[in-house]
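A.B. asks: What shape does this take:
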Amino acid sequence: MNELFSGDNKIITIVILGAILMLVMALTLILFFYLSRKKIIQKELEKKTLELNHQKEMLKATIVAQEAERNRIAQDLHDAISAKLNVVSLSANFLLEEENVTPQETEEIINHMLKVTNKTIESSRKIAHNLLPPILEKFGLGAALEELCDEFSNSKKVSVSSRIDYKVGKLSENDELHVFRIVQELINNSMRHGKAKEIALNFKPEKENLCLYYRDDGLGFDTNKIGVQKGLGLRNIESRVSLLNGEIVFRSEKLKGVEVEITI
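C.D. replies: As a prediction, the model looks like this:
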């Protein structure tokens, strides 16, 4: 009888130990899944935070670029338009108010006013062209990029070769302007900071994307320090690429030029 009870006790003990073991395993699994889930949520939050910070940085860069552009336009209007119109106004008042002006002086003043007026008209056209190139509006992005490259090449300060394969209407007018400004900024940076003498541009479709390949032979920079060296120009480029839902990659070394690949 004692042996029977002893056997039953062993079975009960084994069952209890098994139940405890199963409970421990269940608790361990629950804890594991809880901690894993918590870690995944934390990673997602960190990712979202990084994305928000990046968006804030891009927005800030866009606002700074817009303010810089407004200041440049205001300066151009003041220097190229207001100053010249002031000269015309002073000359016209002189003719109207002065009584002892000889016919020869009158003719000279009028000719001077006409010259200043023509220069003012030309300056206003240049400012308007910088704001929105007419060729971009009339003939699209491909023609505008070709004209831009020709303009820089004709300056004799840099040689720009280009291969443009772009179908009109592939991008919206607003997005076309973004691409145009990106290329414009890249060339300006190559000349101003990189001291480049040769630039190559290739803009073409690849599968469902549009790819822009850009290369110069300038001074280059350390890509590991790009975050530190990033100025308004690069931030402006990155903000426009972000608005295009694109990706940008910089490749460069000191004294070995710059390569830029943008996928839209």
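A.B. asks: can we go C-alpha only for contacts and neighbour counts from here?
C.D. replies: Will do.
A.B. asks: How about the secondary structure of Asn111?
C.D. replies: helix (DSSP: H, G, I helix; E, B strand; the rest coil).
A.B. asks: And it, how close does it get to Phe250?
C.D. replies: Noted for Asn111: a distance of 53 Å to Phe250, by CA to CA, to the nearest Å.
A.B. asks: same deal with Ala143?
C.D. replies: According to CA to CA, Ala143 stands 26 Å off from Phe250.
A.B. asks: likewise Glu105?
C.D. replies: Glu105 is 61 Å from Phe250, by CA to CA.
A.B. asks: Ok, Lys10 next?
C.D. replies: For Lys10 relative to Phe250 (CA to CA), the value is 72 Å.
A.B. asks: Glu44 now?
C.D. replies: 27 Å.
A.B. asks: Ser123 too?
C.D. replies: 36 Å.
A.B. asks: Please identify which of those two sits among more neighbours.
C.D. replies: Taking other CA atoms under 10 Å, Ser123 and Phe250 do not tie; Ser123 has more neighbours (18 against 14).
A.B. asks: which SSE is Arg251 in?
C.D. replies: Take DSSP states H and E as the rule and Arg251 turns out to sit in strand 247-252.
A.B. asks: actually Val24, not the one I typed
C.D. replies: helix 2-76.
A.B. asks: One more: Leu212?
C.D. replies: Using DSSP H and E, the element containing Leu212 is strand 209-216.
A.B. asks: hmm, back to that, what is the helix holding Val24 packed up against?
C.D. replies: With contacts taken as 3 or more CA pairs under 8 Å, 6 or more residues apart in numbering; DSSP states H and E, helix 2-76 sits against helix 232-243.
A.B. asks: Go again with 10 Å.
C.D. replies: Using 3 or more CA pairs under 10 Å, 6 or more residues apart in numbering; DSSP states H and E as the contact test, the elements touching helix 2-76 are helix 103-131, helix 232-243.
A.B. asks: Next, the second sequence, to be compared with the first:
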Amino acid sequence: MVEVRMRDAFVISLVISLMVLVMSSMMAFFATGMTEEAIQPALRTGLVLGIGVGSVVLLFSLARVRDHAEKGQAREESRAAEVEALRIEMAYLSSETDGAWNVEERIRRERGVLTFDMHGLNAPMAAGATERLLAIRQNLKRVRVVTGRGEILHENSADPGIRPAVLQRLRIGAEAVDWQVLEKAGSITLRPMGTAPTKIQRVRRFVFFVIPMCTIMGFTFRDLAGSTLEEQGLAFGIGSGLLLTALLSSYRDRSG
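C.D. replies: From the prediction side, this is the model:
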């Protein structure tokens, strides 16, 4: 998985800010009649929106980078433990397939996601492996199960019975162990439903984000409202900032 650094957060926010600046300036220019007098107000609107959106993106990007940096070492150890736990649990499949299914190759971390490749198994084996997967849910977070598309497309295609067998088991037991089932072509991703933040965490997030969010939103909508509706625009922006901050403060942790 690509590591996002502090510099990347600034670059991302700058790029998004420039994109918003250009697009909003063009839209404001077109909306005001495309006259020479409309150029400066359009640029001013674009600048305000660009800085506002870029600041919000930068704020959350830096918070995310800081969180990842603090948990980096523990996260790597946890990921290694996940791979080992799943390999130990599924080691019996190598014996059942007379070594054709290599646990070291089929269970791996791919682009940061724990991957369980079922190619080489038959439907009953895949169903049994899914039951074991659900049984050790407490040791795992996000898991990608490669099942194939459920049809034979070429000689290396997985057993077409694997996908329906796995889905049947997951539809029965995944929700009970706090996994969300995301079906994709050729694979099934098991994503944690997420841990709801505590009241203290919500308050901390709200206190941390409310001032910059309301400031940015308030001044942005004040400028957009124009000189005749400055107060209404400011009030609307602050209200929007409060609502957005409240929503962001309650997001669930789906890491892993």
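A.B. asks: now what about the TM-score between them?
C.D. replies: The pair, once superposed, lands on a TM-score of 0.29 when counted by TM-score structural alignment, normalised by the length of structure 2; 122 aligned residues with a CA RMSD of 5.8 Å.
A.B. asks: on that earlier part again, just want the angle from the helix holding Val24 of structure 1 to helix 103-131.
C.D. replies: On the basis of axes from the mean of the first three to the mean of the last three CA atoms, to 10 degrees, helix 2-76 of structure 1 is oriented at 170 degrees to helix 103-131.
A.B. asks: who does the helix or strand following helix 2-76 of structure 1 touch, helix- and strand-wise?
C.D. replies: Sequence order places helix 83-97 as the next helix or strand after helix 2-76 of structure 1, per DSSP H and E. Contacts defined by 3+ CA pairs under 10 Å, 6+ apart place helix 83-97 of structure 1 against helix 103-131.
A.B. asks: Now do the helix it packs on against helix 83-97, angle only.
C.D. replies: Using the same axes, to 10 degrees, one finds that helix 103-131 of structure 1 and helix 83-97 are set 160 degrees apart in direction.
A.B. asks: what comes up buried for helix 103-131 of structure 1?
C.D. replies: With burial defined by 16 or more other CA atoms under 10 Å, the residues of helix 103-131 of structure 1 counted as buried are Ile109, Ile110, Met113, Val116, Thr117, Thr120, Ser123, Ser124, Ile127.
A.B. asks: Pull out the buried residues from the strand holding Arg251 of structure 1.
C.D. replies: Neighbour counts over strand 247-252 of structure 1 (16+ other CA under 10 Å) mark Ser252 as buried.
A.B. asks: So which other helices or strands are in contact with that strand?
C.D. replies: Short answer (3+ CA pairs under 10 Å, 6+ apart): strand 247-252 of structure 1 packs on strand 209-216, helix 232-243, strand 258-263.
A.B. asks: Now with 8 Å, please.
C.D. replies: For strand 247-252 of structure 1, the packing partners by 3+ CA pairs under 8 Å, 6+ apart come out as helix 232-243, strand 258-263.
A.B. asks: Centre of the chain to that strand, how far?
C.D. replies: With CA atoms, centre = their mean, to the nearest Å as the basis, strand 247-252 of structure 1 stands 12 Å off its chain's centre.
A.B. asks: what's the distance between stretch 2-11 of structure 1 and the middle of its chain?
C.D. replies: The answer for stretch 2-11 of structure 1 is 81 Å, by CA atoms, centre = their mean.
A.B. asks: Stretch 17-25 of structure 2 now?
C.D. replies: 25 Å.
A.B. asks: May I see the buried residues of that stretch?
C.D. replies: Buried residues in stretch 17-25 of structure 2, counted by 16+ other CA under 10 Å: Ser17, Leu18, Met19, Val20, Leu21, Val22, Ser24, Ser25.
A.B. asks: what's the helix or strand for the fourth one?
C.D. replies: Using DSSP H and E, Val20 of structure 2 falls within helix 6-31.
A.B. asks: residue contacts, Gly14 of structure 2?
C.D. replies: Careful, residue 14 of structure 2 is Leu and not Gly. Gly54 (CA atoms under 8 Å, 6 or more residues apart in numbering).
A.B. asks: where's the residue positioned nearest the centre of structure 1 relative to Gly142 of structure 1, distance?
C.D. replies: In structure 1, the C-alpha nearest the mean C-alpha coordinate belongs to Ile237, at 2.0 Å (CA atoms, centre = their mean). Going from Ile237 of structure 1 to Gly142 of structure 1 by CA to CA gives 19 Å.
A.B. asks: what do you get for Leu85 of structure 1?
C.D. replies: Taking CA to CA as the measure, Leu85 of structure 1 falls 36 Å from Gly142 of structure 1.
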